[in-house]
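Trainee: Got a sequence here, can you model it:
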Amino acid sequence: MKGSFALTIDRSIVSQASSRLNRARLTKASHSALYENTRDDLLIAIDCENGFEFTKQDHSLEKVNSQLGLAVLDPKDLSRSPSSIVNISTYNFATGTSNYRKRVSTRFIFGESYNLCTQKKDLAEKINSIISDSRNVILIGHGGRQDLKAFSSLNAKFLQYPFFDTQIIARNVLPVIDGNGKANERLRNLLTYFNCPFDRLHCAGNDANLTLRLFLLLVAYSLKDVSLPCSQEFQEKAKIIKDITYAPLPALKPYPHYVAFVRKQRRRQLKLQA
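Mentor: Presented below is the predicted three-dimensional model:
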C-alpha cells in the first residue's frame, strides 16, 4: 500500500483530499476516465453504517451490528456495452446478530446482502478480492470520514488512492446552497436536487450505489459550461452515463413484518372460508 493513507485517516485527510476538488480538477480527472478512456480507473463508492463500533472492534464481528457498502463502475464498460447492460456492481456486507442481518438483507435493493458473522480478516479478504490489483481507483464517498476509518480498519487496498467526497464536491460545483447548508448537503437532498431515484437509504450498499450515481451527476453538471467534443462516440458515452445514473431501482423487497402480516391475514381468511 502506498504511503500511510489507510493508516492515518483523520479529519485532515478528507479535507486535504477534497479541498482541491474545484470544478476544473473534477472535470479533468473524471472526464478522462469516463468520456475519453485515457485513464485506467475504476470508480468505487464506499459507505458504512455504524462505522464507529465497527472500527473499534479488532477481530470478531459476531456482536457488531454494522454494514459496509461497495459500488463499482468500470468506465471501460461504457465503450463495449449498450447502456441497457451497463450496471453499477453493488455489494452490501452485514455483520452482527442474526436478527440484524436478516433485517438488513430486506433493505438492500441491489441484490443479495452478504450476511457475515465472521472475523474481520475474512471480511477484509472478501472485499479486497472484488477489486483488481491492476487497476487504479477513483475512490468516492459522501461525508466519508467514518467510512474511510471503517475500511481502513480492514486495510482495504484501494484506500491508497485519493478520496473524492461528493458532499464537498457539491459544495464547490452546485449553486450556493442556501438555508441549512449541512442539511441540504445530505445524500437524500442532493439526489432530490437532480431528480435521481432513491429508496431505503442508510443501508450501506444502497448508499454506496446512490453516492456513485450522485458523483456521475456532479461530473455531468461540472461539464455543462465546458466546451465538449461533438463526436458520436462522446455523445453515446454521455447518454450511457445518464442512463446509468437515472436507471430505475430494482423492485423493493417487502419488509419481514409486512410478510408476516400478509401471511397472518391469509391464514385468517382461510379459517373464515373453512
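Trainee: all contacts plus neighbour counts: C-alpha atoms, from now on.
Mentor: Noted.
Trainee: What is the burial count for the closest residue to residue 156 other than its chain neighbours?
Mentor: Spatially, and ignoring its direct neighbours in sequence, residue 156 is nearest to residue 128 (6.1 Å; Cα to Cα, 6 or more residues apart in numbering). With neighbours defined by other Cα atoms under 10 Å, the count for residue 128 comes to 16.
Trainee: shouldn't residue 128 be in contact with residue 154?
Mentor: No: shown here, residue 128 and residue 154 do not form a contact pair, counting by Cα atoms under 8 Å, at 9.1 Å.
Trainee: The chain: helices as residue ranges?
Mentor: Under the criterion DSSP state H, helices of the chain are mapped to 11-19, 23-31, 51-56, 77-80, 98-107, 120-130, 145-152, 166-173, 181-184, 187-193, 204-222, 232-245, 256-273.
Trainee: Quick check: buried residues in stretch 243-261?
Mentor: Residues of stretch 243-261 classed as buried: 244, 245, 246 (neighbour count, 16 or more other Cα atoms under 10 Å).
Trainee: Would you reformat those residues as CSV and include distance to residue 235?
Mentor: Output for these, formatted as CSV (distance: Cα to Cα, whole Å):
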residue, distance to residue 235
244, 14
245, 15
246, 17
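Trainee: ok, so of those residues, who is nearest residue 162?
Mentor: Of all these, residue 245 has the smallest distance to residue 162: 22.6 Å, by Cα to Cα.
Trainee: which residues touch the closest residue to that closest one other than its chain neighbours?
Mentor: Nearest residue to residue 245 in three dimensions, chain neighbours excluded: residue 213, at 5.0 Å (Cα to Cα, 6+ apart). For residue 213, the contact set (Cα atoms under 8 Å, 6 or more residues apart in numbering) comprises 244, 245, 246.
Trainee: my guess is the last one meets residue 197, correct?
Mentor: Yes: counting by Cα under 8 Å, a contact exists between residue 246 and residue 197, whose distance comes to 6.6 Å.
Trainee: follow-up on the earlier one: out of the helices of the chain, which one sits most buried?
Mentor: helix 204-222 (a mean of 25; mean count of other Cα atoms under 10 Å).
Trainee: picking up where we left off before, distance of the residue nearest to residue 245 from residue 33?
Mentor: 15 Å (Cα to Cα, to the nearest Å).
Trainee: One more, so I can put them side by side:
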Amino acid sequence: MAETRNAPVEMSNPPHQGILRQENLVLRTIFGYANEKHTSPSASTGSLPSFLGECFPGSSMKDLLLVAIDVDAPQSYNKANIEQHLLHIGISILDSRHVRDLVHVGTHDAPVAFDRFITNYQFVIGNSHPARAYTASKKFLWGESEPICRSELQTRFDGLISGRDFVAVLHGTCLDLRILNDLNVTSLSRAVYIFDTNKVAQWPLQLHYRLSLRTLCETLGIPFTSGHAAGNDAHFALRALLMLAVRDAQRLTRVYGYASISAEVVLQRLQDIALAPRPVSEEDISATARIESHRQRKVANLEKKWLKRAMKQARKKQRQAIAGASDDFSDKEALDEEAIRAELERRHF
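Mentor: Have a look, this model is predicted:
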C-alpha cells in the first residue's frame, strides 16, 4: 500500500500591524484624543520633544498652527543653479483655534463650509519656464499663484505664522526641507514638530510601505485632485494628517476599547474638515467629458444594433411572405428596407 502524505498547509501571513512611530504619539498629544498610556514614548518611538505647544484652557488640545508645505521643483534641481530654477511653494494653514471653536460652538445652527478653515497659498519663484508656471497656476484650486522673489519667501512665511507656535506638515520631507533650507527659510527651525504624513500613516493604516499622496488621500476618502501643483499638494497633505488622526483614534478604540465623548467631538470636526467638498478642477471636467463621450458612443452603438436587427427581421418577414410561410402577413407588418437604410444614413452609421 502506497504511503500517503498530508499536503503541506499554506499559512497566510497575518496583516502587517503597522509601525508605531514618534509622529503618532505627537499627533495624539496635539489633538488630545488619547490617554497618557498611549502618548508615552517607548523604545520604538524614542522620547518626545519637550515642548509641543500650550494647551487651551480646560482642554487637552494644543493651541498652534498646522502648516503644510510642498515644494514643486524640477528633477534637475541643485543649489548651485537655484537662480535658474522655477520653484512653486505651496503653503496651507489650519489654526487649531478654529477646531476648538467648532467643538465648543457646534454646527447645528447653520450649515458650515468646513473647507474655509484651511487657508491656501501658492508662491512662484523664478520665471525661467513661463509655460510650466502657467500650468501650475491654472491647476491651483484655491486662488491665484503669487509671484515673489527668492529673498521674499522668508518674510512671507513669517507673516503667515505670525509668531504662533506651529507644526510643519510635509509628505516626504527630505527634498522639500533641503530646498527650503537653500531658500533660507530659517523659520522652519522654530516648528515645534515636523510631520511626514508617510510616517504618520504607518500605524493607523497598518502599512509597512509608503504611499503616494494621491493614493494616501484616496485610501482615506479625501477628494484628491490636480496633484503636482504645490498649493494643492500642501492642502491635501494637511487634510491627510487630519484624517490620519481620525483613523489612529479609530484603531486605538478597536484595539484597546476606549474613547471619550470630548475626543469624539474633536475627531468629528477633524473629519469634517478633511472630507469637506473641494472646488471643481479641470481634472473633474475632463473626467465628466470622458464619461459623457463614452455614454454617447454606447447609445449610438445600441441604436446601430437595433436598426441592424430591425433590418434583418424585415428581410426575414419579406422572405417568409414571398414563400407563403405566413398567411397573415400584410404589407403593414413588413418593414421597408429602404426606409431603414435611410434611417441608418441619417444617424451617420
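Trainee: what's the TM-score here?
Mentor: Once the chains are overlaid, their TM-score stands at 0.72 when taken by TM-score structural alignment, normalised by the length of the first structure; 226 aligned residues with a Cα RMSD of 3.0 Å.
Trainee: ok, back up a step: ok, the contacts of residue 213 of the first structure vs residue 49 of the first structure, which is closest?
Mentor: residue 245 (23.0 Å).
Trainee: The closest one pairs with which position in the second structure?
Mentor: Matched to the second structure by TM-score structural alignment, residue 245 of the first structure sits across from residue 274.
Trainee: what's near enough to touch that match?
Mentor: Taking Cα under 8 Å, 6+ apart as the test, what residue 274 of the second structure contacts is 115, 222, 239, 240, 242, 243.
Trainee: Tell me the one of these nearest residue 308 of the second structure?
Mentor: For these, the nearest to residue 308 of the second structure is residue 222 (46.2 Å; Cα to Cα).
Trainee: I figured the closest one hits residue 272, correct?
Mentor: No: Residue 222 of the second structure lies out of contact with residue 272 (Cα under 8 Å); the separation is 10.6 Å.
Trainee: quick one on the thing from earlier: quick one: which of the helices of the first structure is nearest residue 68 of the first structure?
Mentor: Nearest to residue 68 of the first structure, of all the helices of the first structure, is helix 204-222, at 5.4 Å by Cα to Cα.
Trainee: The closest one vs the second structure - mean distance after superposition?
Mentor: Here helix 204-222 of the first structure, set against the second structure after superposition, deviates by a mean of 0.7 Å using mean Cα distance after the TM-score superposition for the first structure.
Trainee: In the second structure, what range does that helix match?
Mentor: Counting by TM-score structural alignment, helix 204-222 of the first structure corresponds to residues 230-248.
Trainee: how near is residue 124 of the first structure to residue 74 of the first structure?
Mentor: As judged by Cα to Cα, residue 124 of the first structure and residue 74 of the first structure stand 21 Å apart.
Trainee: what residue of the first structure takes the place of residue 194 of the second structure?
Mentor: Matched across to the first structure, residue 194 of the second structure falls on residue 163, judged by TM-score structural alignment.
Trainee: Which residue, other than its chain neighbours, is closest to that match?
Mentor: residue 139 (4.9 Å).
Trainee: I'd like the distance between the one you found and residue 123 of the first structure.
Mentor: Distance from residue 139 of the first structure to residue 123 of the first structure, by Cα to Cα: 19 Å.
Trainee: what about the strands in the second structure?
Mentor: Assigned by DSSP state E, the strands in the second structure fall at 65-72, 87-95, 118-125, 146-148, 166-170, 193-196.
Trainee: Which among those is found nearest to residue 103 of the second structure?
Mentor: Closest among those, using Cα to Cα: strand 87-95, at 13.3 Å.
Trainee: which part of the first structure lines up with that closest one?
Mentor: Under TM-score structural alignment, the match for strand 87-95 of the second structure in the first structure covers residues 66-74.
Trainee: coming back round to it: just checking, what residue in the second structure corresponds to the residue nearest to residue 156 of the first structure?
Mentor: Superposed on the second structure with TM-score structural alignment, residue 128 of the first structure falls opposite residue 158.
Trainee: Same check on residue 144 of the first structure?
Mentor: For residue 144 of the first structure, the residue aligned by TM-score structural alignment is residue 173.
Trainee: Distance-wise, check the spatially closest residue to that match that is not a sequence neighbour relative to residue 317 of the second structure.
Mentor: Spatially, and ignoring its direct neighbours in sequence, residue 173 of the second structure is nearest to residue 196 (6.2 Å; Cα to Cα, 6+ apart). As judged by Cα to Cα, residue 196 of the second structure and residue 317 of the second structure stand 73 Å apart.
Trainee: what's the answer for residue 179 of the second structure, then?
Mentor: As for residue 179 of the second structure, its distance to residue 317 of the second structure is 78 Å (criterion: Cα to Cα).
Trainee: same check, this time on residue 132 of the second structure
Mentor: For residue 132 of the second structure relative to residue 317 of the second structure (Cα to Cα), the value is 64 Å.
Trainee: Next, count neighbours for the closest residue to residue 153 of the second structure other than its chain neighbours.
Mentor: Nearest in space to residue 153 of the second structure, with sequence neighbours left out and distances taken as Cα to Cα, 6+ apart, is residue 185 at 7.0 Å. Close neighbours of residue 185 of the second structure, defined as other Cα under 10 Å, add up to 20.
Trainee: doesn't residue 151 make contact with residue 185 of the second structure?
Mentor: No: if you go by Cα under 8 Å, residue 185 of the second structure and residue 151 don't touch, sitting 9.3 Å apart.
Trainee: For the spatially most central residue of the first structure, give me its contacts.
Mentor: Here the mean C-alpha position of the first structure is nearest to the C-alpha of residue 208 (Cα atoms, centre = their mean), at a distance of 1.5 Å. The contact partners of residue 208 of the first structure, taken as Cα under 8 Å, 6+ apart, are 45, 46, 47, 69, 70, 71, 90, 141.
Trainee: Could you report the separation of the alignment partner in the second structure of the first one from residue 20 of the second structure?
Mentor: Yep, that's residue 45 of the first structure we're talking about. Taking TM-score structural alignment for the superposition, residue 45 of the first structure sits opposite residue 68 in the second structure. To residue 20 of the second structure, residue 68 of the second structure is 22 Å away according to Cα to Cα.
Trainee: now do residue 200 of the second structure
Mentor: 8 Å.
Trainee: just residue 189 of the second structure next, same as before
Mentor: Residue 189 of the second structure sits at a distance of 25 Å from residue 20 of the second structure (criterion: Cα to Cα).
Trainee: I'm done for today, thanks for sticking with me.
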